[in-house]
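Student: Sharing a sequence plus its predicted fold:
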Amino acid sequence: MSKKNISTDQLISIIIEGIEDVKGEDIQLLDLRDIENTVCDYFVVCSGNSNTQVKAISGAIQKKVGKEGQEKAWHVEGESNAEWVLIDYVHVVVHVFQKQIREFYDIESLWGDAKITKISSSL
């Protein structure tokens, strides 16, 4: 099977669909391309209401990206406690938080120079 190279925009769309499939909330896209010394081009940040939902969001993203984009995450961490799961697709890093953990770390403020796009859920 030949590996299909998908664009970053396509990858982001698939990730967002995966989040929405399991009702992930407060999805934001942080564009980091104009910030020096960043590890990637984009962060996709979202919230879940419980460990179970955070795991479901993480699983849905990885499954959908694997199936539709034929991409496998380069690195995943945090799935065991499912408070904050990081899924690294090299140019795009996904952060799936439980709400209170997201509020505590406030990643959007940490990357305040990023261009932030709020994704309105299709629900």
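Tutor: Received, thanks. Numbering: from 1, shown residues only.

Student: Could you use CA atoms for every contact and neighbour count after this?
Tutor: Noted.

Student: Tell me where this structure has helices.
Tutor: 8-21, 51-68, 99-105, 107-110 (DSSP state H).

Student: I'd say residue 58 and residue 98 touch.
Tutor: No - judged on C-alpha atoms under 8 Å, residue 58 makes no contact with residue 98 at a distance of 11.7 Å.

Student: Below is an additional structure, to be compared with the one above:
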Amino acid sequence: MKGCKKVLDDTKAIDIVFLDLRDVNSYLDYFLICTGNSILHCKALAREVHKYFLEKGIKERSRTTTNSPWIVLDYNDIIIHIFTKETREFYQLERLWADAKQIELD
């Protein structure tokens, strides 16, 4: 996941958070949550993440529409949530999954 975080850093994602959900949920492993400056920026972040996983030979299981303030990319073990600032503040996934362990990827 460090490689994915680097892609997001390089594409100027904001406030990247990586959550380990394995101890608090039986069907989800990891969430990677980040923020883009606009819907256009979120689309660019999603495109770069998609390219990164394709290069690793990992296919996307599903994806939400890319014209949304919340883009979800599902790669089986990891689900990536890309939000605009307002949408992230509204849904507060980190608060909903507050029992999950936050992992530092630096």
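Tutor: Alright, I've got the coordinates. Model, not experiment: these values are computed from the prediction.

Student: Including distance to residue 82 of structure 1 and mean neighbour count, could the helices of structure 1 go into a markdown table?
Tutor: Shown next, in a markdown table, are those (distance: least, C-alpha to C-alpha, whole Å; neighbours: other C-alpha atoms under 10 Å):
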| stretch | distance to residue 82 of structure 1 | mean neighbour count |
| --- | --- | --- |
| helix 8-21 | 15 | 19 |
| helix 51-68 | 5 | 20 |
| helix 99-105 | 10 | 14 |
| helix 107-110 | 17 | 12 |
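
Student: Indicate which one of those is closest to residue 90 of structure 1.
Tutor: Nearest to residue 90 of structure 1, of all the helices of structure 1, is helix 8-21, at 10.0 Å by C-alpha to C-alpha.

Student: one step back: just send the helices of structure 1 back as TSV, with distance to residue 29 of structure 1 too.
Tutor: What follows is those, written out as TSV (distance: least, C-alpha to C-alpha, whole Å):
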stretch	distance to residue 29 of structure 1
helix 8-21	9
helix 51-68	15
helix 99-105	14
helix 107-110	10
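
Student: Out of the ones you listed, which gets nearest to residue 37 of structure 1?
Tutor: Across the helices of structure 1, the minimum distance to residue 37 of structure 1, taken as C-alpha to C-alpha, is reached by helix 107-110, at 14.2 Å.

Student: how close does that closest one sit to structure 2?
Tutor: In the superposition against structure 2, helix 107-110 of structure 1 averages 0.3 Å from its aligned positions (mean C-alpha distance after the TM-score superposition for structure 1).

Student: quick one: what's aligned to residue 96 of structure 2 in structure 1?
Tutor: For residue 96 of structure 2, the aligned position in structure 1 is occupied by residue 110, per TM-score structural alignment.
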